[in-house]
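[1] Below are the sequence and a predicted model; questions follow.
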Amino acid sequence: MKDLYKWSLERIRKDTFMSTWMEDRREEWTPLVASKVKFMLQGSSFIFFCDEQRRWFEKYALQNINARENERPLVPFFSLRAVASNLDYINTKESIELLNDMLTLAFPNGYMFFYVGRGSHPLAKVAKSSENSYMWLIDEHSENAFYLDSQDENLDIKLIQLFKLFDSSVSAALFDEVTL
């Protein structure tokens, strides 16, 4: 069994494009992903959503996280839009509290928001309302967040690569290939 930090480095180096940018950022990546995957292994669910510009990525992630090709148990990964169809109207402190109350009832073993998008987007408030959130924030540095730059011409490619690294990390943790 390998340490997630060493395992991530090997995984990143397998993808030559990812190794050029992600190898330097693994110290930022590894503790975040380790804490969130550990939380999932303890019974919590991921509640996934993206800002409007990354709706394509939301669909991609939700279609691929439990793909048959993964050959692993299904992981608790849910769409916030499917759970809260009025998501665009959840933008006040009170409506976010009501959403959190509903999710606490629906997910008694716990949940964490997994948000990908601009830190300034109204939906980011939902993710920022919880200490347990996992965020890939664009143009904003924050705790529990992996920073991405909107001016990066390879941003979409990097999102897909990050998802694949996240997905591989989940599999490695489920099959006891890594220690968190």
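    On my side now, so go ahead.
[2] rest of the way, CA atoms for contacts and neighbours
    Will do.
[3] chain center to the longest helix belonging to the chain: distance?
    Looking across the chain with DSSP state H, the single longest helix is helix 155-174. Counting by Cα atoms, centre = their mean, to the nearest Å, helix 155-174 is centred 9 Å from the centre of its parent chain.
[4] Any buried residues in it, and which?
    158-159, 161-163, 165-174 (16 or more other Cα atoms under 10 Å).
[5] List the contacts of it.
    Residues from elsewhere that reach helix 155-174 (Cα atoms under 8 Å, 6 or more residues apart in numbering): 4, 8, 11-12, 18, 33, 37, 41, 57, 61, 65, 70, 72, 148-149, 178-180.
[6] Could you identify the helix or strand that succeeds that helix?
    strand 178-179 (DSSP states H and E).
[7] Would you pull up how far that next one lies from the middle of the chain?
    Averaged C-alpha coordinates place strand 178-179 at 19 Å from its chain's average position (Cα atoms, centre = their mean).
[8] Same question for stretch 17-34.
    Centroid displacement of stretch 17-34 relative to its chain, using Cα atoms, centre = their mean, is 14 Å.
[9] Could you tell me the end-to-end distance of that stretch?
    23 Å (Cα to Cα, to the nearest Å).
[10] Which helix or which strand is home to the spatially most central residue of the chain?
    Among the residues of the chain, the one closest to the centroid is residue 114, at 4.3 Å (Cα atoms, centre = their mean). Per DSSP H and E, residue 114 falls inside strand 111-118.
[11] Could you report the separation of residue 121 from residue 128?
    11 Å.
[12] who's more crowded, these two?
    A count of neighbours by other Cα atoms under 10 Å puts residue 128 above the other of residue 121 and residue 128, at 19 against 14.
[13] In addition, the following structure is provided for comparison:
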Amino acid sequence: MQDSSNFIKDFIDKQGLFYNWLDSRRFEIGPFLMTRLSFLLDGKSFIVITDDERIWFEEYFLNLVNSKSTRPLVPFFSLKGFKLDNYDKNEDLLDDLLNIAFPDGYVYFYVGKDNSKMAKLAKSKDNSLLFIFDEEYDNSFCIKSNDEHKDIKLITIAQLINVCIDGIIFSRVKI
């Protein structure tokens, strides 16, 4: 069993050029990811939400994370079926619904800009997994929206998360 820093370093080293940017930030992303992903062991579910510009990421990630035939399905879900345009008027109702649907708890996994409705929703829970563009917060990971490689970086983050889930589920990494 490896510590999370070496586990992530080994993954980055095996992947090649597009993952080099992660190496310089692995001490930032590693503890952040492992802390949040450890909630899987507590039976918590993850609700993946994005701003409007990154809806593609939600679909990509959900397809990626549950496409492996070598591990059990993992509890990552979307709120796509819900009409959330006016959720802020019914925040308590949404929270009640999610608490009923996920009795062991849930974690928001948000990717997007800070000024979206979905960002407000994700920031309403302290344990959210936040990838925020252009803003730095405690317990979040910042990506610059003017970075020409931001989409590639999101894909590499998704693949890193997927590998970390394997590591956690199969006890290959110390949390």
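    Perfect, I can see it now. Keep in mind it's a predicted model, so treat the numbers as computed, not measured.
[14] Name the nearest residue to residue 115 of structure 1, ignoring sequence neighbours.
    Excluding its sequence neighbours, the residue lying closest to residue 115 of structure 1 (Cα to Cα, 6 or more residues apart in numbering) is residue 135, at 4.7 Å.
[15] Please, where are all the helices along structure 1?
    Going by DSSP H, structure 1 shows helices at 4-14, 16-22, 26-41, 55-64, 80-83, 93-106, 124-128, 155-174.
[16] got those helices as TSV, with distance to residue 139 of structure 1 columns?
    Formatted as TSV, the helices of structure 1 follow (distance: least, Cα to Cα, whole Å):
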stretch	distance to residue 139 of structure 1
helix 4-14	23
helix 16-22	17
helix 26-41	16
helix 55-64	17
helix 80-83	22
helix 93-106	23
helix 124-128	12
helix 155-174	12
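[17] tell me the most buried of these?
    Comparing those by mean neighbour count (mean count of other Cα atoms under 10 Å), helix 124-128 ranks first with a mean of 20.
[18] so where is that helix in structure 2?
    Aligned using TM-score structural alignment, helix 124-128 of structure 1 spans residues 119-123 in structure 2.
[19] try stretch 154-170 of structure 1
    The alignment of stretch 154-170 of structure 1 onto structure 2 (TM-score structural alignment) spans residues 149-165.
[20] what residues are up against residue 36 of structure 1?
    So residue 36 of structure 1 contacts 132, 134 (Cα under 8 Å, 6+ apart).
[21] What count of nearby residues applies to residue 109 of structure 1?
    If you count neighbours by other Cα under 10 Å, residue 109 of structure 1 ends up with 12.
[22] Now for it: which residues touch it?
    43-45.
[23] For the residue nearest to residue 30 of structure 1 when sequence neighbours are not counted, which residues are in contact?
    Of all residues not flanking residue 30 of structure 1 in the chain, residue 5 sits nearest, at 5.9 Å (Cα to Cα, 6+ apart). Residues in contact with residue 5 of structure 1, defined by Cα under 8 Å, 6+ apart, are 26-27, 30.
[24] Roughly how far does residue 5 of structure 1 sit from residue 92 of structure 1?
    Look at residue 5 of structure 1 and residue 92 of structure 1: by Cα to Cα, they are 38 Å apart.
[25] With residue 141 of structure 1 instead?
    On the measure of Cα to Cα, residue 141 of structure 1 and residue 92 of structure 1 end up 22 Å apart.
[26] Residue 11 of structure 1: what's it in contact with?
    Contacts for residue 11 of structure 1 (Cα under 8 Å, 6+ apart) come out as residue 165.
[27] what about 10 Å?
    Applying Cα atoms under 10 Å, 6 or more residues apart in numbering, one finds that residue 11 of structure 1 lies in contact with 5, 18-19, 23, 165, 168-169.
[28] residues near the equivalent of residue 111 of structure 1 over in structure 2, how many?
    In structure 2, residue 111 of structure 1 lines up with residue 106, judged by TM-score structural alignment. Using other Cα under 10 Å, residue 106 of structure 2 has 23 other residues around it.
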